[in-house]
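Undergrad: Test case, fold it:
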Amino acid sequence: MHPIFLRIGSLAEIHAATATMPLERGRRVIARTGRGIELGEVIGPCRDPNASVKSQVTVVRGTTDEDELLIRRLNRHKREAIQLCRTALAEAGSKACLLDIDQIFDGGTLLMHFLGPADDIATSITQEIAKKYESIVRSRHFAKLMQDGCGPDCGTAEGGGCGTSCSGCAVAAACK
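TA: Predicted structure coming up:
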């Protein structure tokens, strides 16, 4: 295993992570975190061997051209969700201030970051926006393939690695 640091989320949180191969700085990767499957960027190697042991973040694989297309689509919908939410908050008279939204790679999970506490109006509006976003994106099936490939732990050491059992795997090309 190769311990590395990843930058994840709109707040650019830095996490210690493990990867099955060395990865260069700036490489975009798909990582499994406590929140789900997320996009991350490699910051560099982690020289503290204990940091990656404590980490619950693992690199699934580097991004593919198909991932980058999906990411652009998700970002477009994310920008629309941010604008819609900010407009709805202002129209409703809420004092809540939406800073940004993190979207998990499944496309159906939004995590909204507010400056200060969110009031009841903001909570109601964000729930409505999240439902609308999920109905538009509908990427859960694709995300399941990204996570599982042709079976649980596909493309990981636990799953036997890519190319060991099926050449038609949805993620096999990314694991090479």
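
Undergrad: can we go C-alpha only for contacts and neighbour counts from here?
TA: Will do.

Undergrad: Tell me which stretches of the protein form helices.
TA: 49-54, 65-92, 120-137, 140-148, 172-175 (DSSP state H).

Undergrad: Can you name every helix or strand that the last one contacts?
TA: Spelled out, that is helix 172-175. Here helix 172-175 touches strand 58-62, going by 3 or more CA pairs under 8 Å, 6 or more residues apart in numbering; DSSP states H and E.

Undergrad: and the strand it packs on, what other elements does it pack with?
TA: Contacts of strand 58-62 with other secondary structure elements, assessed using 3+ CA pairs under 8 Å, 6+ apart, are made with strand 13-19, strand 28-33, helix 172-175.

Undergrad: before we go on, could you also do this sequence so I can check it against the first one:
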Amino acid sequence: MRFLGVLTATGGRQYQRGASVIARTDRGLEIGEVLCQSDDDVLQWMKDPTEGQILREMTEEDARDLERIEARTPEELDTCQRCVENLKLSMQLVDIEHIFGGERIVIYYLAESRVDFRELVRTLASEFQTRVEMRQIGVRDEAKLLADYGDCGCAVCCNSHLGQMPPVSMRMAKLQKATLDPTKISGRCGRLKCCLRYEFDTYEKMQKELPSIGTSVITEEGPAKVIGHEILTGQLSVMTEDRRRLLVDVAE
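TA: Here you go, the predicted model:
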């Protein structure tokens, strides 16, 4: 799981954007990527950012350690799955995250209801000889963990730049006149695409500048009633008194 954080560099060192670094956070020793210099403008967009210290740049030895950790993850996931089945727990394992310093293993899972995983944690802690943390996630978080690219060809938003994932409604798709085909407006998580939110506020603001649906207007063809909006082009779909449908500019 990716977390945005505001970390200070020890010794006043400077790090270039994109540099892989070793940092100490409240979770332990972690590997991170430098995004940018932080200032007040950046902080106002971040809610409860992770805090900590950047200790140094990642070395070749660190990279080899990371490869070893990643190589044994599938086997550890199989071990977790076997324990879940033995304990007959109603949960779906999604992923395992190793804190680089070995302080803990975080296990992400899906479940429809509360799960008593105390016995599972004891078993796994004994098996892996480290602290085990269970974290229940939703389907959108699952995509954030595992998905790579969306059907737009770009990296999925939740795994590239979104720190938070506010809800997306069908109204947002309808207002932007997006297709309502679920297969085309759903993301990798199976829920409505996060990008439907990006321009929604602009569409909503522009719509407020147009006459409401049902409003009577005067056009070059005579009196008519507004039956729809073409928000981006600033046009109205109207019906005249003789039941003709017209598309007219708001300026008219």
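
Undergrad: a markdown table please, covering the helices and strands packed on strand 58-62 of the first structure and showing distance to residue 66 of the first structure.
TA: As requested, these are exported to a markdown table (distance: least, CA to CA, whole Å):
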| stretch | distance to residue 66 of the first structure |
| --- | --- |
| strand 13-19 | 21 |
| strand 28-33 | 12 |
| helix 172-175 | 10 |
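
Undergrad: which residue is nearest the middle of the first structure?
TA: The centre of the first structure sits closest to residue 38, judged by CA atoms, centre = their mean, with a distance of 1.8 Å.

Undergrad: Run through the residues that contact that one.
TA: Remark: with contacts taken as CA atoms under 8 Å, 6 or more residues apart in numbering, residue 38 of the first structure is in contact with 8-9, 30-32, 104-106.

Undergrad: how near is it to residue 47 of the first structure?
TA: 23 Å (CA to CA, to the nearest Å).

Undergrad: Of the contacts of residue 38 of the first structure, which ones are shared with the second structure?
TA: When the contacts of residue 38 of the first structure are mapped onto the second structure and scored by both residues aligned by TM-score structural alignment, their matches' CA atoms under 8 Å, the shared contacts come out as 30-32, 104-106.

Undergrad: Which member of those residues is positioned nearest residue 113 of the first structure?
TA: Of all these, residue 113 of the first structure sits closest to residue 104, with 13.5 Å by CA to CA.

Undergrad: Now do the contacts for the equivalent of that closest one over in the second structure.
TA: Aligned by TM-score structural alignment, residue 104 of the first structure pairs with residue 99 of the second structure. The contact partners of residue 99 of the second structure, taken as CA under 8 Å, 6+ apart, are 27-30, 105-106.

Undergrad: out of those residues, who's nearest residue 126 of the second structure?
TA: Distance to residue 126 of the second structure across the contacts of residue 99 of the second structure (CA to CA) is lowest for residue 105, with 12.2 Å.

Undergrad: Pull the number of nearby residues for that closest one.
TA: Other residues lying near residue 105 of the second structure total 20 when counted by other CA atoms under 10 Å.

Undergrad: The helices and strands packed on strand 58-62 of the first structure: which one's closest to residue 86 of the first structure?
TA: In this view, those are compared for proximity to residue 86 of the first structure by CA to CA, and strand 13-19 is the closest at 23.5 Å.

Undergrad: From residue 208 of the second structure, how far off is residue 202 of the second structure?
TA: Distance, residue 202 of the second structure to residue 208 of the second structure, by CA to CA: 10 Å.

Undergrad: Alright, that wraps it up for me.
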